[in-house]
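# structure of the sequence below:
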Amino acid sequence: MGGPERSVPGVDTGTTPERADVEQTLTRRGVLRAVTGGAAAVGVVNAAGKTVAAAEGNAPPEVWPMTGGSPSKTGQRGDVTGPKGRHPSLRWSARVTERVLTAPAVVGRTVYTGDRNGIVHAHSAADGEELWRRGVGDWVDASPAVVDGSLFVGTRGGEAVSLSAADGEERWRTTVDGWIRSPLTVADGVVYLGTTAGLVVALDAADGTVQWRFRAGDWVRSSPAVAGDLVVAGSYDGTLYAVDSETGAEEWAFETGSPIHGSAAVAGETAFVGSDDGTVSAVELAGGEERWRASIDGSIRSSPATDGATVYVGSDVGTVHAFAASDGTERWTFKADHWIRTSPVVSDGTVFGATAGGSVFALDAADGRPVWVHATGDRIHASLALAEGAVYVGGLDAFVYAIETAEDDGDVGEPVPVEAEPDGGSEAAPLTLVGTLTGFFSDEKTLTELEFTISALGVVYQMLGS
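A predicted model of the protein is given here:
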């Protein structure tokens, strides 16, 4: 069991006195676009991840301010739209300096990512133009959060860094024990993160002051989920911890029996979490009791998503599973081309995901039938973001992609029907499409477009040679 470690004056709260100079590139046009989001004013996002200031007429820009879409980490937002058509196309791709293992944040029509050169990038969501870049000193594997005009990110060197979302100017820097690989969460003026030293840490979003530390039994790579006065985070020790958001005091601990890599998704009074042994657990927030448990083949290295009625989770054997949120009944299973370590996201009845084979896909949330697939240039380990009709994702080819679909794109044919099993589940739905898809692959700074007809997802990768 863990326990809180309160902050000590003068410890881990200041700016690192000596560090290498950081790189910043900012164009005059970039300043204008970062501040205005193009032709419109930036929508201000509060600590709960909700837009509170208007943009472009009366319509505020859609926001995906952190991994999972919000502090609850459900992977869905009712005010955000993903691609709705059936023909995927590349809106843009942007080359960064190294591999991307962070999920994008999208705020004010700007897409924010970090890479393994320790560079944070801001790109226009409309066309991918780089608005600014800022070096933070070490690998950025912890996905950024953008709230109230500030961007928060963590590094391999154990530094939590706050930058101006408008121009990348550094605001504060705080050092904690361990490598920060946990995507950052911001709620009610507090930044929550996990470290490889087994800590969950709460920082004041205004100045980086350590509010409290909670010590788990092993690495905390999952992004802390916030539900009311609870912060919920999983650890490699196989325990899902719930701590008081004000003090860091442990409220309960739920043993899954296997390491927890991903975040818990919190909906209503329940936290949903996956573990390395392929178990999905539904845990009551009030007391930490198990509601139900389901098992799948393969381990779970990603975070579940939920729309409140269904829980969606991917596995490292390349399957996506849908379970009833109420009792864990399996509703359907989809088989992809490669293992999945990205967390699914949900919008308007569609589940979006990505694989280590480099494909981004869309599934019908009702039955798991494939809607479309889009090939990128390399493996994808980072999770997705949604905003204003596009999916945003970074890859190990050092590109950030924006993928959209045509609004009126006709019919690409019907996928193979999913045969239901007697127990209410379903066989894995093969990705079988009839029609023409457009895919892309990257080679250094060249992006090549291919058009091809497929009958199964595996054929795409044979044809692309990956």
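
# CA only for contacts and neighbour counts going forward, please
Will do.

# so where do the strands sit in the stretch 1-150 of the chain?
3-6, 24-26, 88-95, 105-107, 110-114, 119-124, 130-135, 142-147, 150-154 (DSSP state E, counting those that start in this stretch).

# which of the three states applies to Y461?
Here Y461 is recorded as helix under DSSP: H, G, I helix; E, B strand; the rest coil.

# can you tell me the SS state at the closest residue in space to it that isn't next to it in sequence?
Spatially, and ignoring its direct neighbours in sequence, Y461 is nearest to G357 (7.8 Å; Cα to Cα, 6 or more residues apart in numbering). What three-state DSSP gives for G357 is coil.

# surely G357 meets R341?
No - if you go by Cα atoms under 8 Å, G357 and R341 don't touch, sitting 10.9 Å apart.

# what's near enough to touch the nearest residue to I296 once chain neighbours are set aside?
Using Cα to Cα, 6+ apart and skipping the chain neighbours, the partner closest in space to I296 is G278 (5.1 Å). G278 makes contacts with 295-300, 315, as judged by Cα atoms under 8 Å, 6 or more residues apart in numbering.

# higher neighbour count, G357 and R341?
Ranked by neighbour count (other Cα atoms under 10 Å), G357 and R341 place R341 first, with 27 against 22.

# contacts only, for the closest residue in space to that one that isn't next to it in sequence.
Spatial nearest neighbour of R341, excluding adjacent residues (Cα to Cα, 6+ apart): S302 at 4.9 Å. Taking Cα under 8 Å, 6+ apart, we find S302 in contact with 261-263, 274, 313-315, 340-343.

# in three-state terms, how would S302 be classified?
Judged by three-state DSSP, the three-state class of S302 is coil.

# for the comparison step, fold the sequence that follows:
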Amino acid sequence: MKASGINATGWARSCVLAVSACVLAACTGGGAKPKPVELSPNAALIGVRQAWSLKIGAVNFPLDVKVNGERITLASSDGTLVGLESTGGREIWRAKVSEPLAAGVGSDGKTAAVVTRSNMLIALRDGKELWRQRIPAQVYTAPLVAGERVFVLAADRSVSAFDGATGRKLWAQQRPGDALVLREAGVIRAVGDTLIVGLSGRMVGLNPLSGSVRWEVPIATARGANDVERLIDLVGSVSREGTVVCARAFQVAVGCVDTAKGTLVWSTPSNGVVGVHGNERSVFGVEADGKILAWSRVNGDRQWVSERLKYRAMTAPLAVGRSVAVGDDIGLIHLLSVEDGSPLNRLTTDGSAIAATPVLAGDTLVAVTRNGGVFGFRPE
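Now for the predicted structure:
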């Protein structure tokens, strides 16, 4: 398995207008969408096989597939939640909340949390509901479950903390809202004893016990003549190595922050709408036109660019071993070399768009499609 390259170790408030990344891309792109670059024959330079698959409901919200060890927690738009073990795809539990979802899933391996379209935060344990609390704003980012607490980043740029066992509200941090917010997942995660959130184009470090601000670092600064051009939310997945966290500011830049010092390491212009990922050497990202780039983690210098998937709607990338995995809008997972972006293999699912950034659980690469297919791939 080591030779396969699949695994590094073996394989808003109601008055705020929310808009999706795809709508903004259409508004700012101008004209018809260019025809995608034709795919070359599959190289199949590394051995990968489909190990299992299953079905959940359709996925039409910004799903975050949560991995805790070899356990996976995911959900569908209709409110179905499933806990799986990654090796064989066995269901550990399955539950359904009372209404469709707007954000999810957060999980620490014990407690799972989602937010419904009516702004209801719901926590479950082993598939059984623990509690629910109403959030006073729309939520598009999966809750973060960590340290016996549940943290929520809302579209009005409020951050709230709840007791994981009881749902009691512990604190809330509120920032001034902007005229537009993205109807896409933002950034919220724990790094050491600091809660990291994306607020506009800034990465902000909060005290998770009180919500007080420890530091703020701008990755990008709002510019432009209208609200669309000034929209610079931090989006999607991030890349963390030690205390350095790298993230994308929507359509403007990619940058890295030293969260121990609260200082900017580097920032470079980049026109993309999905998050980033990386390894100890590189940060990988997908541009709005489908180009895939690698930047030096040390200083942000460009290492390579691949145009083989240009004009395809791509997920955020996943760095795994010697491969970068990205999903597209026709249900393919492309495995590219971390060294130069050259193709290593191409995996098929059910033909519908990949709905979430692929994840790695143990030795299993997991992809979820818009039609609700869940696929586990393993090294041969």
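
# please state their TM-score.
The TM-score (TM-score structural alignment, normalised by the length of the second structure) is 0.67; 288 aligned residues with a Cα RMSD of 2.8 Å.

# ok, back up a step: the residue nearest to Y461 of the first structure maps to what in the second structure?
Under the alignment (TM-score structural alignment), G357 of the first structure maps onto N371 of the second structure.

# for that match, give its distance to S53 of the second structure.
13 Å (Cα to Cα, to the nearest Å).

# just the contacts of S302 of the first structure: which are in strands?
Secondary structure from DSSP state E places 274, 313-314 of these in strands.

# for the residues you listed, give me CSV that also has neighbour count and distance to T25 of the first structure.
Rendered in CSV, the data for those read as follows (neighbours: other Cα atoms under 10 Å; distance: Cα to Cα, whole Å):
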residue, neighbour count, distance to T25 of the first structure
G274, 32, 40
V313, 29, 38
G314, 34, 37
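
# between these, which is closest to E290 of the first structure?
Nearest to E290 of the first structure out of these is G274 (Cα to Cα; 13.1 Å).

# quick check: the closest one touching A305?
No - in this structure G274 of the first structure lies outside contact range of A305 using Cα under 8 Å: 10.5 Å.

# before we move on, the earlier item: now the contacts of G278 of the first structure: which count as buried?
Those of the contacts of G278 of the first structure that meet the buried threshold are 296, 298-300, 315, by 16 or more other Cα atoms under 10 Å.

# out of those, the closest to A206 of the first structure would be?
Of all those, A206 of the first structure sits closest to I300, with 34.9 Å by Cα to Cα.

# before we move on, back to that, in the second structure, what sits opposite the residue nearest to R341 of the first structure in the alignment?
Per TM-score structural alignment, S302 of the first structure is aligned with T315.

# please report the distance of F334 of the first structure from P370 of the first structure.
8 Å.

# distance to T67 of the first structure added to the ones in strands among the contacts of S302 of the first structure, as JSON lines?
Conversion of those to JSON lines gives the following (distance: Cα to Cα, whole Å):
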{"residue": "G274", "distance to T67 of the first structure": "16"}
{"residue": "V313", "distance to T67 of the first structure": "15"}
{"residue": "G314", "distance to T67 of the first structure": "16"}
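
# list just the nearest of these to G69 of the first structure.
Closest approach to G69 of the first structure among these (Cα to Cα): V313, at 15.8 Å.

# what about that closest one, distance to G358 of the first structure?
18 Å.

# again with G108 of the first structure
Counting by Cα to Cα - G108 of the first structure and G358 of the first structure are separated by 28 Å.

# which of the two has more residues huddled nearby?
More neighbours surround G108 than the other of G108 of the first structure and G358, with 31 against 23 (other Cα under 10 Å).

# from memory the more buried one sits against T36, does it?
Yes - counting by Cα under 8 Å, G108 of the first structure touches T36, with 7.4 Å between them.

# now check the first structure for the residue matching D301 of the second structure.
Using TM-score structural alignment, D301 of the second structure pairs with E289 in the first structure.

# kindly report the same for E280 of the second structure.
Per TM-score structural alignment, E280 of the second structure is aligned with G268.

# tell me how far the helix or strand where L365 of the second structure lies is from the chain's mean position?
Assigned by DSSP states H and E, L365 of the second structure falls within strand 364-368. Chain-centre distance of strand 364-368 of the second structure: 14 Å, with Cα atoms, centre = their mean, to the nearest Å.

# mean deviation, it versus the first structure?
Taking mean Cα distance after the TM-score superposition for the first structure, the mean distance separating strand 364-368 of the second structure from the aligned residues in the first structure is 1.5 Å.

# tell me which other helices or strands the following helix or strand past that strand touches.
Counting by DSSP H and E, the element after strand 364-368 of the second structure in chain order, helix or strand, is strand 373-379. Applying 3 or more Cα pairs under 8 Å, 6 or more residues apart in numbering; DSSP states H and E, one finds that strand 373-379 of the second structure contacts strand 48-55, strand 364-368.

# among the ones you listed, which is nearest A113 of the second structure?
strand 364-368 (18.6 Å).

# which strands and helices lie in contact with that closest one?
Using 3+ Cα pairs under 8 Å, 6+ apart, strand 364-368 of the second structure sits against strand 359-361, strand 373-379.

# the same query, at a cut-off of 6 Å, please.
Helices and strands touching strand 364-368 of the second structure, by 3 or more Cα pairs under 6 Å, 6 or more residues apart in numbering; DSSP states H and E, are strand 373-379.

# what angle sits between the strand it packs on and strand 48-55?
With axes from the mean of the first three to the mean of the last three Cα atoms, to 10 degrees applied, the angle from strand 373-379 of the second structure to strand 48-55 works out at 160 degrees.

# which position in the first structure pairs with L206 of the second structure?
Matched by TM-score structural alignment, L206 of the second structure corresponds to L203 in the first structure.

# can you count the residues close to the nearest residue to that match once chain neighbours are set aside?
Closest residue to L203 of the first structure apart from its sequence neighbours, by Cα to Cα, 6+ apart: V210 at 4.5 Å. For V210 of the first structure, the neighbour count with other Cα under 10 Å is 25.

# is it true that V210 of the first structure touches V200?
No - checked against Cα atoms under 6 Å, the pair V210 of the first structure and V200 is beyond contact range at 11.0 Å.
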